[in-house]
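Enquirer: pasting the sequence and the predicted coordinates here, then a few questions.
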Amino acid sequence: MRTAAVIGTGLIGTSAALALSGRGVTVHLIDHDPERARTAAALGAGTDDPLEGPVDLAVVAVPPALTATALADAMRAGIARGYLDVASVKGGPRRELEALSLDLSSYIGTHPMSGKERSGPLAATADLFEGRPWVLTPTPVTDTEVLNLALELVALCRAVPVVMDADAHDRAVALVSHTPQLVSSMVAARLREADETAVRLCGQGIRDVTRIAASDPRMWVDILSANPGPVADVLSGIAADLDGTVAALRALASADPAKREDGVGAIEDVLRRGNAGRSRVPGKHGAAPAAYEIVAVLISDEPGELARIFADAGRAAVNIEDVRIEHATGQQAGLVQLMVEPAAAAVLSATLRERGWSIRH
C-alpha cells in the first residue's frame, strides 16, 4: 500500500491516518468539515489536498448512520482500488450497500476494537490500535486483493486481525461494548442527584464502573441506533437478573427465615455467575486471566514518584503484570496497586520496604 484516503477525520480515522503516514503511506484526508481535516493534517496524519487520482485504499471513518452513503459516494467516484469502513456495526451498512446494487467485490467491512472517552482528531494517536483486535467481515464476493489491503492496514496499525461474520460481530459487540456503555451510564446517572456526602465516598469501584460513562452521547446514540436489536436482547437478560436481584434483596429484609435463605441463595448465584463470566475475559497477551497478588503501596502525588516505584520494582527483578492507582479523596496521596505473580509478592514487598515505601495490606 502506497496511498490511502481517509474519509472522516475523527478519533478513529485520524489515528489510522497517523499510523499509515508514520509508516510511509501517503494519506489524503477528507472530511465534510474542512477544519477537522486541516487539524488532522497539522498533526501529521496526511494532507488535505484534493485527490489527483485513485488511491490504493479508501478508509471510511464516519458514524454508522452515514457509513453506507459515504461508501457509495466514494465507490461511485472511483477514488480507490479497495474500500473499507471502520464503523462499530457491520450488518446494517452492508445491507444498505447491497440495496444500492453496488459491486461489493471491492469492499470489506471492518471494526477496530479500540477507542477513547474523547473524540475528534485532537484525541487521535498513532498507537491507538496496537495489540487490539481489528475485526474483518469479508463476504463471499470480497476480492482477495481487497482483503489483503485490509490485512495490510491492520498490520501497519499493529493491530490483531480477527475474521468474523458481520451479524455475529454485531451480536458480540452488543455484549462486550454497547451494553457496558449503557450500564455504565445508568450507574453514573445515579450520581447526578446524589448527596455530596455520598459522592465524596466514591472509591475505585465506582470509578471503574463509570469510566466509560464520560463518552460522547451523540456518538453513542449513532452507534446504538445502528445496533438496537442485539443490544436490547442483552439488556433484556440483564433486566431479568436485576428483577431477580431486587426480589432477593427484599427477601433479605424479611422476617421470614426461609425467605432470607432464598434471598441469600439468589444473591450468591448472581455473584458466582459473575465470577465465572469474569474469568473468561482474556488476560495478559490474550491468555486466560491469571490470579495475581496485589502489593499496595502508599504514594504521594508528586512528580517522579511512579517512575521511582517502578524502578525499585525493577531492582527487585519483579515484573509488574498490571497496575492500578486509587486516589485518596481530598489528599495529595493515593494507593498504587502493583499486580504481580504470587511468588514475587513477598520479594517485591520486602524490597520496596527497604527502599522506604509504605506497604499497605
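Expert: Now that the structure is in, tell me what you want to look at. Numbering: from 1, shown residues only.
Enquirer: all contacts plus neighbour counts: C-alpha atoms, from now on.
Expert: Fine.
Enquirer: so what's L252 up against?
Expert: By Cα atoms under 8 Å, 6 or more residues apart in numbering, the contact set of L252 is K259, R260, E261, G263, V264.
Enquirer: need the three-state assignment for the fourth one.
Expert: The three-state assignment at G263 reads helix, by DSSP: H, G, I helix; E, B strand; the rest coil.
Enquirer: neighbours of the nearest residue to G46 once chain neighbours are set aside, how many?
Expert: Nearest non-adjacent residue to G46, counting by Cα to Cα, 6 or more residues apart in numbering: V27, 4.7 Å away. V27 is flanked by 27 other residues according to other Cα atoms under 10 Å.
Enquirer: I figured G263 hits L249, correct?
Expert: Yes: at 6.2 Å, G263 counts as touching L249 under the criterion of Cα atoms under 8 Å.
Enquirer: who's more crowded, the two?
Expert: The neighbour comparison of G263 against L249 (other Cα under 10 Å) goes to G263, with 23 against 16.
Enquirer: I299 versus the nearest residue to that one once chain neighbours are set aside, what's the distance?
Expert: Leaving aside its sequence neighbours, G263 sits nearest to A248 (Cα to Cα, 6+ apart; 4.1 Å). According to Cα to Cα, to the nearest Å, A248 stands 41 Å off from I299.
Enquirer: then L175?
Expert: L175 sits 37 Å away from I299 when distances are taken as Cα to Cα.
Enquirer: quick one: which of these two has more around it?
Expert: More neighbours surround I299 than the other of L175 and I299, with 20 against 17 (other Cα under 10 Å).
Enquirer: for the more buried one, give me its contacts.
Expert: Neighbour list for I299: E305, L306, A333, G334, L335, V336, W357, S358 [criterion: Cα under 8 Å, 6+ apart].
Enquirer: mind telling me what element it is part of?
Expert: strand 293-300 (DSSP states H and E).
Enquirer: beyond that strand, next helix or strand please.
Expert: Defined by DSSP H and E, the subsequent element after strand 293-300 is helix 305-315.
Enquirer: pull out the buried positions in that next one.
Expert: Residues of helix 305-315 classed as buried by neighbour count (16 or more other Cα atoms under 10 Å): I309, F310, D312, A313.
Enquirer: ok, and here's another one to check against it:
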Amino acid sequence: MRSALVLGTGLIGTSIALALSGRGVRVHLADRDPDQRRTAAALGAGTEEPPEGPVDLAVAAVPPAHVAAALGGLQARGAARGYMDVASVKGGPRRELTAAGGDLRAYLGTHPMAGRERSGPLAATADLFEGRPWVLTPTPETDTEVLNQVLELVSLCRAVPVVMDADAHDRAVGLVSHTPQLVSSLLAARLASAEETAVRLSGQGIRDVTRIAASDAGMWIDILSANPGPVADILSEFAVDLDETVRALRALESADEVKRAEGAAGVEGVLRRGNAGRERVPGKHGAAPAAYETVAVLISDRPGELARIFADAGRAGVNVEDVRIEHATGRQAGLVQLMVQPASAPVLTASLRERGWSIRQ
C-alpha cells in the first residue's frame, strides 16, 4: 500500500491515518470540518492536499448513518481502487450501499474493536489498534485485491483480523459493546441526582462500571440508531433478569423465612451466572482468563512512585500481569493492586516489604 484517503478525522480515522503515515503510506485527509482536518494534519496524520489520482484504499471513518452516502460519493468520483468503512455497525450500511447502486466488489465493511472515552483527532494515537480485534465482513462479491488491501491496512495498524458475517457482527457488538454502554449510562445517571455524601463514597467498583458512561453522547446516538434491534432484544432479556432480581431482593426483606430463602437463592443465582459469564471474557493477549493473585501496595501520589514499584517488582523477578489503582478518599495516596501469578505473590510480597513498601492484605 502506497497511498490512502481517510474520510473523517475523528478518533478512529486519525488513529488509522497516524498508523499508516508512521509506516510510510502517503495519507490524504478529508473532513467536512476543516479545523478537525487541520488538527489531524498537524499531528502528522497526513496531508490536507487532495490526491491527484485514485489512491490504493479509501477509508470512510464516518458515523454508520453516513457510511453509504460517503462511500457512494467516493466511488462515484473514482477516488480509490478499494473502499472500506470502520463504522461500528455493518449490516445496515451495506444494505444502504447496495440499494444506492454502490459497487460491492470494491467495498469491504470493517470494524476495529478499539476506542476511547474521548473523541476527536486530539484523542487519536497510532497504537490505538495494536493487538486489538479488527472485524472484516467480506461477501462473495468482495474482490480479492480489495480484501488483501484491507488486510494490509489492518496489519499496518498492528491489529488482529477477525472475519464475521455482517449481521452476526451487529448482534455480537450489541451484546459486548452497545448494551454495556447503555447499562453503564443508566447506572451513572443514578449518580446525577444522588446525595453528595453518597457520591463521595465512590470506590473502584463504581468507577469501573461507569467508566464508559463518560463517552460522547452524540457519537453513541449515531451508533445506537444504526443497531437498535439487537440492543433492544438484549435489554429486554436484561429487564427480565432485573425484574426477577428486584423480586428476589424484596423477598429478602420479608419476615417469612421461606420467602427470604427463596430471595437469597434468586440473588445467588444472578451472582453465579455473572461469575460464569465473566469467566468467558478473554484474558491477557486474548487467551483464556487466568486466575491471578493480588498484591496490594500503599503508594503515595507523587512523581516516580509507580516507576519505582514496577522497577522493584522487576528486581524481584516477578512479571506484573495486570494493575489497578484505587485512590484513597481525602488522602494523597492510594492502593496499587498488582496482579501476578499465584506462585509469584509470596515472592513479590516479601521482596517489596524488604524494600520498604507497605503491603495491605
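Expert: Nice, I can see it. Keep in mind that what you see is a predicted model, and the values were worked out from it rather than measured.
Enquirer: need the TM-score from the superposition.
Expert: Overlay of the two chains. TM-score (TM-score structural alignment, normalised by the length of structure 1): 1.00; 361 aligned residues with a Cα RMSD of 0.5 Å.
Enquirer: returning to that earlier point: which of the contacts of I299 of structure 1 are buried, as a PyMOL select command?
Expert: Filtering those down to the buried ones (16+ other Cα under 10 Å) takes a single PyMOL command:
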select buried, resi 334+335+336+357
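Enquirer: can you name the two of the contacts of I299 of structure 1 that sit furthest apart?
Expert: Taking every pair in the contacts of I299 of structure 1 and measuring Cα to Cα, the maximum separation is 13.8 Å, between L306 and S358.
Enquirer: which other helices and strands does the helix or strand hosting A4 of structure 1 contact?
Expert: Here A4 of structure 1, judged by DSSP H and E, is contained in strand 3-7. Contacts defined by 3 or more Cα pairs under 8 Å, 6 or more residues apart in numbering; DSSP states H and E place strand 3-7 of structure 1 against helix 11-22, strand 26-30, strand 55-60.
Enquirer: and the longest one against structure 2, how far off on average?
Expert: If I follow you right, that is helix 11-22 of structure 1. Here helix 11-22 of structure 1, set against structure 2 after superposition, deviates by a mean of 0.1 Å using mean Cα distance after the TM-score superposition for structure 1.
Enquirer: swap in the second one?
Expert: Its match in structure 2 and strand 26-30 of structure 1 itself, once the structures are fitted together, sit a mean 0.1 Å apart by mean Cα distance after the TM-score superposition for structure 1.
Enquirer: what residues sit buried inside the helix or strand that that strand is followed by?
Expert: Counting by DSSP H and E, the next helix or strand C-terminal to strand 26-30 of structure 1 is helix 34-42. Buried residues in helix 34-42 of structure 1, counted by 16+ other Cα under 10 Å: R36, A37, R38, T39, A40, A41.
Enquirer: all helices of the stretch 151-300 of structure 2, in order?
Expert: 166-173, 179-192, 196-199, 204-210, 217-226, 228-252, 257-278 (DSSP state H, counting those that start in this stretch).
Enquirer: pick the most buried one from those helices.
Expert: When those are scored by mean count of other Cα atoms under 10 Å, the highest mean neighbour count falls to helix 166-173 (a mean of 18).
Enquirer: and the angle from that helix to helix 217-226?
Expert: 130 degrees (axes from the mean of the first three to the mean of the last three Cα atoms, to 10 degrees).
Enquirer: quick revisit: reformat the helices of the stretch 151-300 of structure 2 as TSV; add distance to T349 of structure 2.
Expert: Shown next, in TSV, are the helices of the stretch 151-300 of structure 2 (distance: least, Cα to Cα, whole Å):
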stretch	distance to T349 of structure 2
helix 166-173	40
helix 179-192	35
helix 196-199	33
helix 204-210	22
helix 217-226	43
helix 228-252	40
helix 257-278	27
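Enquirer: Y292 of structure 2 contacts V340, correct?
Expert: Yes: under the criterion of Cα under 8 Å, Y292 of structure 2 makes contact with V340 at 5.3 Å.
Enquirer: of the helices and strands packed on strand 3-7 of structure 1, which is nearest R118 of structure 1?
Expert: The closest of the helices and strands packed on strand 3-7 of structure 1 to R118 of structure 1 is helix 11-22. By Cα to Cα, the value is 7.9 Å.
Enquirer: what is the closest one packed up against?
Expert: For helix 11-22 of structure 1, the packing partners by 3+ Cα pairs under 8 Å, 6+ apart come out as strand 3-7, strand 26-30, helix 144-156.
Enquirer: of the ones you listed, which approaches M219 of structure 1 most closely?
Expert: Nearest to M219 of structure 1 among these is strand 3-7 (16.8 Å), distances taken as Cα to Cα.
Enquirer: average distance between that closest one and structure 2?
Expert: Its matched residues in structure 2 lie on average 0.1 Å from strand 3-7 of structure 1 after superposition (mean Cα distance after the TM-score superposition for structure 1).
Enquirer: R77 of structure 2 and A99 of structure 2, how far apart?
Expert: Relative to A99 of structure 2, R77 of structure 2 is positioned 18 Å away (Cα to Cα).
Enquirer: over to K90 of structure 2?
Expert: Look at K90 of structure 2 and A99 of structure 2: by Cα to Cα, they are 15 Å apart.
Enquirer: which of those two has more neighbours?
Expert: Taking neighbours as other Cα under 10 Å, K90 of structure 2 and A99 compare with K90 leading, 27 against 10.
Enquirer: once you drop chain neighbours, what's closest to that one?
Expert: Nearest one to K90 of structure 2, counting by Cα to Cα, 6+ apart, is A166 at 5.2 Å.
Enquirer: you'd agree the residue nearest to G46 of structure 1 is up against V6?
Expert: Yes: V27 of structure 1 sits in contact with V6 when judged by Cα under 8 Å, with a separation of 7.0 Å.
Enquirer: any common contacting residues for those two?
Expert: By Cα under 8 Å, 6+ apart, the residues touching both V27 of structure 1 and V6 are A17.
Enquirer: of the contacts of I299 of structure 1, which belong to strands?
Expert: Of the positions in those, A333, G334, L335, V336, S358 sit in strands, assigned by DSSP state E.
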